[in-house]
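Q: curious how this folds, go ahead:
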Amino acid sequence: MRFSVCAAFAGLLAGLALPALALPVFAADPEVLRQKVQAIADAYVRDTAPGERATGISVSVSLPGGAMVNLGAGKVSTAADAAPITPETLYQIGSVSKSFTAAALLQLQAEGKVDLDDTLGKWTPEYPAWKDVTIRRLLNMTSGIMGYDNAPAMAETFQKLGMGRHFSPAVLVGFVDPTYPGAPEATEGYDYSNTNYILAGMVIERAGGMTVQETFQTRFFGDRYGLTDSHYVEGVFPKDVTDRMASGYFVAAAMPELKAFETDDIKLADMSWAGAAGGIVSSPAQVNLWVRALFAGDVLDAAGKAELTDVVSMKTGKTIGRASADDPHGFGLGVSGFSSAMGDGWTYEGESMGFRVLYAYLPDKDLVATIALNSGAEGEADHANTVLVEILKAAME
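A: The predicted model follows:
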């Protein structure tokens, strides 16, 4: 997908469907697990990262009882004097950000400020073609609205103006607004679209009276959930953040027209192009804290969690409630559910042009694992799912 901040579910789920480790017996000593995971991370840096243009990996595993294993391998960039990757190294987390956007709207609904069954005609009347689309259909990817990152005009804009181009949400949405000539046709059923979450960000601002940045900072970042090193701006991140980020490297195999960007450091890009669809910067340990808070903590009340995890089939777009062996890939509200031989749970791979962050949460085993890589490899070139499955297996041996 163009300029993807989407989830690459299929590869991870195929990995999770490998012959099951019957019932988990977690490593009694986190240091034993640390050694196993460090070996996996080192092997990735040695054998796989060069083919993906990545220079390192950060890993966080959150075990039952609260123990955490956090580590890094490799360097933050290709520079000869580059610093080592550490657990505190920051990355663009891409579409993992969508769960924050969905959670904000669910909180606003609980406060009576919005209803997920409200239509865009109420909140964004400037888009009459979508007046009957509900907020819920934005969040579960059944809106029929094409992703702006798939619009040729978006690629052309980047070609002309580079990664420093600043986009307003209205400009992003305008790339696919059928009011304008040349806009892509509507989609059917389930279809992943970043435009949905830019529109959702607009609703957050109008219903809540704060910007998306203020909303994330007020509701989620800070001490309450431990998210003291998670950041969001619709623009260029400040130096005190980018200095602690790994450099991000673009892989142009799927988009040869943007090959010139392979020389750029994506961490310095203007992230307004991702916005509420994928603009957060964080670390794997922070993502693990968020995943636990979202699914098992008090980010949402019981009703909100039920709505968050009520999935549609990624094959048909129909509501199926939960993923199952017959239909193992489901999409909720900014989260993706799976059913596999290893267990049922939640997963997401957030991608930006220079980063990949992938988590898996197995509730029945009380296990969360997140990895972060500093390149934008996609498709068959993306081996993040394989690495994460190896880490999950190590945690369950």
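Q: alpha carbons only for contacts and neighbour counts from here, please
A: Noted.
Q: what ranges does this structure have for its strands?
A: Using DSSP state E, the strands found in the chain span residues 56-62, 68-74, 91-92, 231-232, 280-282, 311-313, 319-321, 329-331, 336-340, 343-351, 356-362, 367-373.
Q: most packed of these?
A: Of all those, strand 91-92 has the most neighbours on average by mean count of other C-alpha atoms under 10 Å, namely a mean of 32.
Q: tell me what that strand is packed against?
A: Counting contacts by 3 or more C-alpha pairs under 8 Å, 6 or more residues apart in numbering; DSSP states H and E, strand 91-92 packs against strand 280-282, strand 356-362.
Q: before we compare anything, build this one as well:
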Amino acid sequence: MSRAERRHRRYRKACVGLATAGLLALPATGALARPPQPAPRPTASAEPSPAAGFPTLDDATAAKLDRAVQDVLRKTGVPGVVVGISAPGKGTYTRAFGVADKATKQPMATDVYSRIGSETKTFTVTALLQLAQQGKVDLDDSIGTYVKGVPNGDKVTLRELAGMRSGLLSYTATETFYKALTTDPTRHFTPRELLDYAFKAPKPEILAPNTRFNYSNTNLILLGLVVEKQSGLPLPAYIRDHILRPAGMNRTSFPDDASFPTPHAQGYTRQTASARTQNATDWNPSWGWAAGAMISDLHDLRIWAKTLATGVFPDGTRMVVPDLQKQRLDTRPTGIPGADYGLGIFDVQGWIGHNGSLPGYESLTVYLPGQQATLVVLLNTDIPYGPRQEEPSTVFGQALTGILTPDHVYNLPAAVQKDMTPSPTG
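A: Predicted structure coming up:
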């Protein structure tokens, strides 16, 4: 019997056991204990009465949300923003504010395509989980089984890579990568080139595996290579065929160059050699690949918010089987109370999903299971706000959820997101 067949048999036995005994969350096994929480937080495993405790999105609520968004827009200097909110029986809120182009003053629109940065990670990890349920990988396999030349490759597991606990340096935090990107942001990077920036650094292993949370884009490049090797498909093709099409997400893509469907907003950044604001719309996102190269829009991200959090496609079929979805949502501490991380997914005060940031654009797509509520935010800048250098998507998320769900305010700190985007300091 082959290794893959033995693994598949073990997986099928585990599924049978779980079906008879009930689904159990796996215990956290890291060195850090979960910080005390003020109240139980909702999980995607339960579906109480739709939108309980969520306000009706009527004219009065819309007026409050409008004022909050406009206030954040003014104080952060964000050029434009798209916001989408929905919950069963409560209506929808869909708005665009500001401008899509600072030069022409073209208004922002709700149908723009946008680069979604690190939200790409949620698709890559979903692909990994699907391969796990097929018996083609085991989450507790070492990365060295699939990719050679990884520091600590015989100790770091696929689960630790997906959970941001590998201890590997993020290539985006190295000075050599930052210089290469800002010198020629239109160049194409291969996955192996990206790994070289991390692995050839003086300290490619900054922590022992599974020591603590450490956000690293290197992890997702490695997982993308695993998906390609074990599926036999290029990563963009696998995600298109096995995730996007079954989800009905026809406006989401994974380009291998700087192509950008229209309409799209112009994106503004200070991730430049001069630290001056620059238009990054046509920068090549290949440097993000499995960690951050995808494009989507408000319509599709509304679909993805619930699909990701529940593991179920809109037609009711399973995207990820219950046991593996349970493991995905078994979040562990990031070091900041109220902000935990599972397998390629954040849980911030009960809001489940991910944000994204790369030069010129930011996004936020989250789902609150208890209320079955969806929040999507798209911005055309990644320029940090204020003395704490906050992600502007977080500032919008905090303002909106402060109105919608005051007991669950999305407030992901910038410190948790270190190494999401290129940095001039390694």
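Q: sorry, back to before: could I get the helices and strands packed on strand 91-92 of the first structure as TSV with distance to residue 126 of the first structure?
A: Converted to TSV, those look like this (distance: least, C-alpha to C-alpha, whole Å):
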stretch	distance to residue 126 of the first structure
strand 280-282	27
strand 356-362	34
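Q: and of those strands, who's closest to residue 385 of the first structure?
A: Among these, the nearest to residue 385 of the first structure by C-alpha to C-alpha is strand 356-362 (7.7 Å).
Q: how many neighbours does the residue mapped onto residue 181 of the second structure from the first structure have?
A: Using TM-score structural alignment, the partner of residue 181 of the second structure in the first structure is residue 158. Counted with other C-alpha atoms under 10 Å, residues neighbouring residue 158 of the first structure total 16.
Q: check residue 192 of the second structure too.
A: 11.
Q: gap between it and residue 225 of the second structure?
A: The gap separating residue 192 of the second structure from residue 225 of the second structure is 9 Å, by C-alpha to C-alpha, to the nearest Å.
Q: ok, back up a step: so which of the helices and strands packed on strand 91-92 of the first structure is nearest residue 293 of the first structure?
A: Nearest to residue 293 of the first structure, of all these, is strand 356-362, at 11.7 Å by C-alpha to C-alpha.
Q: how close does the closest residue to residue 340 of the second structure other than its chain neighbours get to residue 164 of the second structure?
A: The shortest distance from residue 340 of the second structure to any non-neighbouring residue, by C-alpha to C-alpha, 6 or more residues apart in numbering, is to residue 333 (4.6 Å). With distances taken as C-alpha to C-alpha, residue 333 of the second structure is found 11 Å from residue 164 of the second structure.
Q: now do the shared contacts for these two.
A: Residues touching both residue 333 of the second structure and residue 164 comprise 213, 341, with contact defined as C-alpha atoms under 8 Å, 6 or more residues apart in numbering.
Q: surely residue 335 of the second structure touches residue 341?
A: No - counting by C-alpha atoms under 8 Å, residue 335 of the second structure does not reach residue 341; the two are 10.1 Å apart.
Q: if we can go back for a sec, what do we get in the first structure for the residue nearest to residue 340 of the second structure?
A: By TM-score structural alignment, residue 333 of the second structure lines up with residue 313.
Q: residue 356 of the second structure too?
A: Superposed on the first structure with TM-score structural alignment, residue 356 of the second structure falls opposite residue 350.
Q: neighbours around residue 380 of the first structure, how many?
A: Neighbourhood size, residue 380 of the first structure [other C-alpha under 10 Å]: 7.
Q: same check, this time on residue 55 of the second structure
A: Residues lying near residue 55 of the second structure (other C-alpha under 10 Å) number 16.
Q: list the contacts for it?
A: Here residue 55 of the second structure is in contact with 61, 90, 404 (criterion: C-alpha under 8 Å, 6+ apart).
Q: where neighbours are concerned, which of those residues has the most?
A: Looking at these with neighbours defined as other C-alpha under 10 Å, the largest count falls to residue 404 at 21 neighbours.
Q: relative to residue 271 of the second structure, how far out is that residue?
A: Counting by C-alpha to C-alpha, the gap from residue 404 of the second structure to residue 271 of the second structure is 33 Å.
Q: rewinding a little: any chance of the strands of the first structure in CSV, plus distance to residue 129 of the first structure?
A: As requested, the strands of the first structure are exported to CSV (distance: least, C-alpha to C-alpha, whole Å):
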stretch, distance to residue 129 of the first structure
strand 56-62, 43
strand 68-74, 47
strand 91-92, 32
strand 231-232, 30
strand 280-282, 30
strand 311-313, 23
strand 319-321, 24
strand 329-331, 24
strand 336-340, 28
strand 343-351, 29
strand 356-362, 33
strand 367-373, 38
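Q: what lines up with residue 401 of the second structure in the first structure?
A: Using TM-score structural alignment, residue 401 of the second structure sits opposite residue 392 in the first structure.
Q: who touches that match in this structure?
A: Going by C-alpha under 8 Å, 6+ apart, residue 392 of the first structure touches residue 369.
Q: ok, now how distant is it from residue 63 of the first structure?
A: Using C-alpha to C-alpha, residue 392 of the first structure is found at 10 Å from residue 63 of the first structure.
Q: and what of residue 221 of the first structure?
A: For residue 221 of the first structure, the distance to residue 63 of the first structure - C-alpha to C-alpha - is 23 Å.
Q: next: residue 80 of the first structure.
A: Note on residue 80 of the first structure: its distance to residue 63 of the first structure, by C-alpha to C-alpha, is 36 Å.
Q: and if you look at residue 300 of the first structure?
A: 22 Å.
Q: same deal with residue 94 of the first structure?
A: Residue 94 of the first structure is 24 Å from residue 63 of the first structure, where distance means C-alpha to C-alpha.
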